[in-house]
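**Q** sequence first, predicted model second:
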Amino acid sequence: MSVINGVTVHTDCIYFRGDVPCTPNKESGYVCADCPVYTPVQTRILIIKLGAIGDVIRTTPLLRKIRVTYPQAKITWLTHTPAILPASEIEEILKFDLASVVYLQNTSFDILFNLDKDKEACALHDSIRAANKFGYTLHNGVAYPSNSLANHKYLTGIFDQLSLENKKSYVEEIFEICGWQFNHEEYIFNNHQDKGFTWPFNQSKPVVGLNTGCGDRWTTRLWSDEKWVELIGLLQQKNYTVVLLGGESEDARNKRLQAATQAVYLGYFKLEQFINLMYQMDVIVTQVTMAMHIAIALQKKMVLLNNIFNPYEFELYGRGQIIQPDKTCECFYRGTCKLGTSCMEDLPAIKVAQAVKDTLDPVVTPAGEKQ
C-alpha cells in the first residue's frame, strides 16, 4: 500500500493500472481505501510463447492449471499474435516489440515460463528477473533446457530418432516443462458466437468442413484436388452439407473444388470470422495446420490427415481420429518429399469419408465405450 497526498493507492491490486482508472473505479466508483474488490496479486507469472498461432493456441490449457494452482496470480503473456489469446483470462497480453521488451526487463516476476526455443525468447528468459524460471535458456548462443524438466521436449526437438519414439502429446510436454502433470485440461478460446455472424448454408443435416490447405512450410502434407473432389462426392452421397474452408492461399483451390462439386464455399475471412465459421461445423477434416489447432480449441469433432508428423504429438481430447496414408511415410518432418511424390496420394478418399461417418456417429459397445 502507498499513500500519495493522503490518498491510499494499492499498486499491488490485480485491477490496478497506474496510467488510467481501474475497472472497479471506472464502473463502480470504488477507490483503494475502501474497495470491496481489492485483490492483491500473490504471484506474478510471465509466459513467453511467441508463435506460431497454432502453438500459441495449444498452450492455453496452461491457463487452467495456473488459475487452480495460483488463484490470485497476475498473468502476463508475450506473443507475436495477441489477438488470438483469451483477453478475459489473462491480465496482460503483450505483443513482442521493443516497448514490451523494455518494460519486461524492468519488471520482476515470481515465475517465468519460456516455452519457445527462438533465440530472442531464450535471451528474454535470461534477461528478465524472475524467482523461478522454466523452459529454455541460451547456452553457447543456442537454445538449451533451463532445467531438467525441459530435457525431454528439448531432445525430441533436436534428434529425429527421439522424436519418432516420443509417445507424449505437445500439451503433455509443455505441462511437463512447467512442472505439472497434464490432466486433459482443455484449451481456452473464443468462438466469437457473440459477433452476429450469419452463415448461408443448410445446417439441418450434418455439416462437414474441409480445410483444404496446409501452409507453405510443409507442403508434403497437401492432398491433391482429385482426392478432395472424390471425398466431397462421397460425403454428398451421405447427404452431408460440405463446406470448404481455408485462407487466401486456398482460395483458388476452393473455387476449383466448388465448381467441380457444388460444395459450399463462402470465401476467406479475417481470423475472428473464420473461427466462427469453423464453429458452425459438426466435424472438420483438416491436415496439420492452424485450422487443426482452432478445431481442437473449439472442441469440434475432427478427422486429422497426417503423414509427416508423429501422431502421438496431437491431443484430440477423444473427439477425433488421425488418418494416415496406407503407405508408410519416409519424410518425417520434411517440407518436400524425398521420393518426389507425397505419400498423401496413398490416402484413399473412401478411408477419410468412413472416418467422417464414424466420427459423426460413433459405434457404442455394450460397455458404453465408443469405437
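**A** It's in.

**Q** going forward, measure contacts between C-alpha atoms and count neighbours the same way
**A** Fine.

**Q** okay, now Thr241: neighbour count?
**A** One way to gauge burial is a neighbour count; for Thr241, by other Cα atoms under 10 Å, it gives 21.

**Q** surely it and Ile232 touch.
**A** No: the pair Thr241 and Ile232 does not pass the contact test of Cα atoms under 8 Å, sitting 9.6 Å apart.

**Q** identify the contacts common to these two.
**A** Ala263 (Cα atoms under 8 Å, 6 or more residues apart in numbering).

**Q** contacts only, for the closest residue to Ile90 other than its chain neighbours.
**A** Beyond its immediate neighbours in the sequence, the residue positioned closest to Ile90 (Cα to Cα, 6 or more residues apart in numbering) is Ile75, lying 5.6 Å away. With contact set as Cα under 8 Å, 6+ apart, Ile75 has these partners: 44-47, 90-92.

**Q** strands - which of these land there?
**A** Counting by DSSP state E, the contacts of Ile75 place 44-47, 92 in strands.

**Q** that older thread, tell me how far the residue nearest to Ile90 lies from Asp97.
**A** With the distance defined as Cα to Cα, to the nearest Å, Ile75 ends up 18 Å from Asp97.

**Q** next: Pro206.
**A** With the distance defined as Cα to Cα, Pro206 ends up 44 Å from Asp97.

**Q** for Ser88, same thing?
**A** According to Cα to Cα, Ser88 and Asp97 sit 22 Å apart.

**Q** would you map the helices across the stretch 1-150 of the chain?
**A** Using DSSP state H, counting those that start in this stretch, the helices assigned to the stretch 1-150 of the chain run over residues 23-28, 53-57, 61-69, 98-104, 119-127.

**Q** can you give the contact residues for the third one?
**A** By Cα under 8 Å, 6+ apart, the surrounding residues in contact with helix 61-69 are 73, 89, 171, 175, 185-188.

**Q** can you list the buried residues in it?
**A** If you call a residue buried by 16 or more other Cα atoms under 10 Å, then helix 61-69 has these buried ones: 61-63, 65-66.

**Q** so how many other residues sit close to Cys178?
**A** Neighbour count of Cys178, defined by other Cα under 10 Å: 19.

**Q** ok, longest strand in this structure?
**A** Among the segments of the chain that qualify as a strand by DSSP E, the longest is strand 129-139.

**Q** which strands and helices lie in contact with it?
**A** Counting by 3 or more Cα pairs under 8 Å, 6 or more residues apart in numbering; DSSP states H and E, the packing neighbours recorded for strand 129-139 are strand 108-114, helix 119-127, strand 142-145.

**Q** got another, please set it beside the one above:
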Amino acid sequence: MGQQKLLIVKLGSLGDIIHTIPAQQRLAQHFPQAQIHWLTEPPYHTLLDHIPGISRVWLADTKKWRRHISSLPDSIQLIRALRQQHFEAALDFQGLVKSALLAKLSGAKRVIGFVAHQSREAASSYFYSETVVGDDGSRPHVVEINLQLARSLGCSTNGANPLIPLEIPSEAFDYVDDQLSKNNIVKPILVNPGAGWVTKLWPLRNYAQLLLRIHQELGHGIVLTYGPGEKDLVQEIQTVTAPHPIAAFPTTFLQLAALCRRSHLLIAGDTGPLHLAVALGTPTVAILGPTSPWRNGPFNEKDPIIKRYLFCSNSYKRTCHQFICMDIPVQEVFDAVTRRLES
C-alpha cells in the first residue's frame, strides 16, 4: 500500500478505543509504509497520541456540534481537511450513524464497517461501500471482532492479543509515585467503582465491605480510581470505610495507565479502566452485569469474571428496574481477588 493513507474512525469510549488499538497495530504491521490516521472525540487523543503507528489523530467534537450551532464551521473545516488526505480506506469501528457518516464524508475510496445487524445502529451500513461480519457466532471477544474489520484490508486475524504498546511518559509515573508515597502505599490494589451505565454498577456498600476485607485480611494498600463525575462515589465509599484510610486521587488516562503499571491488581465492572488494565498486562477481577463475559470481559483467561447467569443475562440493557444481575455477594468477589493474587 506504500505511502497511502488509512483512516480509523472510533470516537469513544475509553474501553472501546482500547479494544480497537490491537486492530490498528495489526494494520500498522501489515502496511508498514502506510500512514494510519485516527478520528476520535476529545479527550481520547491524549491516549492515542502515545500509541506507536498512528500518524495523526483528528478530533471530532460531536457533542459540541450538537450543542452549539455556531460550531458548524468547525465540522465543515474538519471534513474538508480529511478529504484533502485522500484516504485509501476508512474503517468505521464505531458502528453509529454519526461515525459512519464521518467515514463517508472523509472522501475515502473505500468505507468499511460491520454488517447492519452487528452495528450499534443498523442505519450506519447505508454509508459503507463494504460490510464485514464481525461476530461469526463463535463467541468472539470484541478485540477479535475488531480484527475482522482489519481483515478486510488483508490483515491476519490469527493470534489476537489485547496488549497495547502504550508509551507512558515519565511525568505520569512521577505523579503516580508521588501520590503513592504521600499515602504510604507500595504496589496497591486498585478499585474502580464507577461505570458508564447504571446497570454496570456494583453497589457501593459492597465495594466498601470488599475494601475493608482486603485491607484487614490481605494487608494490601488500596487506591480508589475514578473518572469525571465519579468523585462522589469514591467519597461515599471512603465515608463508609472510615476510619480506615482508603486513598484516592484524580488521574488522566496516562496517569491511570502508570498507576496500573505500579499495581498488583485492578477490580472493576465492565468499564474503561478495567480494559486499560487488561491492555497493559495488569491482573484484574471483573464484576460483570448485563454484558457478556466472552465479548466484553478481560481477554486474559487468568483474570476471574464474577457474574450472575440469569434469564436476562447479556441483555446489554442500560436501565433496569431490578438490578438483579449485580446482586453479587462480596465473598464471591473477595475469593476471586485472593485467587488472582495467588496466581
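**A** Happy to help now that I have it. As the structure is a computational prediction, the values presented were derived from the model and not from experiment.

**Q** hmm, back to that, which one of the ones in strands among the contacts of Ile75 of structure 1 is nearest Val3 of structure 1?
**A** For these, the minimum distance to Val3 of structure 1 (Cα to Cα) is 22.9 Å, reached by Arg44.

**Q** map that closest one across to structure 2 for me.
**A** Counting by TM-score structural alignment, Arg44 of structure 1 lines up with Lys5 in structure 2.

**Q** which residues does the aligned partner of Ala121 of structure 1 in structure 2 contact?
**A** When structure 2 is aligned by TM-score structural alignment, Ala121 of structure 1 is paired with Ser99. Ser99 of structure 2 sits next to 9-11, 92, 124 when contact means Cα under 8 Å, 6+ apart.

**Q** ranges for the strands of structure 1?
**A** Per DSSP E, structure 1 carries strands over the ranges 2-4, 7-9, 43-48, 73-79, 92-95, 108-114, 129-139, 142-145, 207-211, 241-245, 283-287, 301-305, 320-323.

**Q** buried sites along the second one?
**A** Meaning strand 7-9 of structure 1. With burial defined by 16+ other Cα under 10 Å, the residues of strand 7-9 of structure 1 counted as buried are Val9.

**Q** which part of structure 2 lines up with that strand?
**A** When strand 7-9 of structure 1 is aligned against structure 2 using TM-score structural alignment, it corresponds to no residues at all.

**Q** just tell me what Gly227 of structure 2 corresponds to in structure 1.
**A** Alignment note: Gly227 of structure 2 maps to Gly247 in structure 1; criterion TM-score structural alignment.

**Q** what do you get for Val337 of structure 2?
**A** With TM-score structural alignment as the criterion, Val337 of structure 2 lines up with Val356 in structure 1.

**Q** okay, now its match: neighbour count?
**A** When counting by other Cα under 10 Å, one arrives at 24 neighbours for Val356 of structure 1.

**Q** in contact with it, which residues?
**A** Per Cα under 8 Å, 6+ apart, neighbours of Val356 of structure 1: 283, 285, 302-303.

**Q** report the contact partners of Lys153 of structure 1.
**A** Contact analysis of Lys153 of structure 1 by Cα under 8 Å, 6+ apart lists 173-174, 177.

**Q** ok, now with 7 Å
**A** Lys153 of structure 1 sits next to Glu173 when contact means Cα atoms under 7 Å, 6 or more residues apart in numbering.

**Q** then the one 3 residues further on?
**A** Under the criterion of Cα under 7 Å, 6+ apart, the contact partners of Thr156 of structure 1 comprise 162-163.

**Q** swap in Arg139 of structure 2?
**A** Under the criterion of Cα under 7 Å, 6+ apart, the contact list for Arg139 of structure 2 reads 294-295.

**Q** I'd like to know how far it sits from Pro245 of structure 2.
**A** Noted for Arg139 of structure 2: a distance of 42 Å to Pro245 of structure 2, by Cα to Cα.

**Q** what lines up with Pro273 of structure 2 in structure 1?
**A** If you follow Pro273 of structure 2 across to structure 1 using TM-score structural alignment, you land on Ala291.

**Q** count the residues that sit near that match.
**A** As a burial measure, Ala291 of structure 1 scores 25 neighbours (other Cα under 10 Å).

**Q** tell me the spacing between it and Gly54 of structure 1.
**A** When Cα to Cα is the yardstick, Ala291 of structure 1 and Gly54 of structure 1 sit 8 Å from each other.

**Q** do Cys122 of structure 1 as well
**A** Cys122 of structure 1 sits 20 Å away from Gly54 of structure 1, going by Cα to Cα.

**Q** what residue of structure 1 matches up with Thr46 of structure 2?
**A** Across the alignment, which pairs residues by TM-score structural alignment, Thr46 of structure 2 is matched by Ala83 of structure 1.

**Q** could the ones in strands among the contacts of Ile75 of structure 1 go into TSV alongside neighbour count?
**A** What follows is these, written out as TSV (neighbours: other Cα atoms under 10 Å):
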residue	neighbour count
Arg44	19
Ile45	22
Leu46	25
Ile47	23
Glu92	14
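
**Q** isn't Leu39 of structure 2 up against Gly12?
**A** No: counting by Cα atoms under 7 Å, Leu39 of structure 2 stays clear of Gly12, with 9.8 Å between them.

**Q** can you pick the most crowded of the contacts of helix 61-69 of structure 1?
**A** Going through those with other Cα under 10 Å as the criterion, the one with the most neighbours is Val171, at 25 neighbours.

**Q** check contacts around that one.
**A** The contact partners of Val171 of structure 1, by Cα under 7 Å, 6+ apart, come to 58-59.

**Q** pull out the buried residues from stretch 196-207 of structure 2.
**A** The neighbour-count criterion (16+ other Cα under 10 Å) identifies 199-202, 204, 206-207 as the buried residues of stretch 196-207 of structure 2.

**Q** returning to what we had before: nearest to Thr212 of structure 1 among the ones in strands among the contacts of Ile75 of structure 1?
**A** Using Cα to Cα, those come closest to Thr212 of structure 1 at Ile47, 32.4 Å.

**Q** between the buried residues of stretch 196-207 of structure 2, which is closest to Asn192 of structure 2?
**A** Among the buried residues of stretch 196-207 of structure 2, and counting by Cα to Cα, the member closest to Asn192 of structure 2 is Tyr207, at 9.2 Å.

**Q** aligned to the closest one, what sits in structure 1?
**A** Per TM-score structural alignment, Tyr207 of structure 2 is aligned with Trp228.

**Q** let me see the contact set for Cys329 of structure 1.
**A** Contacts of Cys329 of structure 1 were listed using Cα under 7 Å, 6+ apart, and they are 307-308, 343.

**Q** at 6 Å what do you get?
**A** With contact taken as Cα atoms under 6 Å, 6 or more residues apart in numbering, Cys329 of structure 1 is in contact with Asn307.
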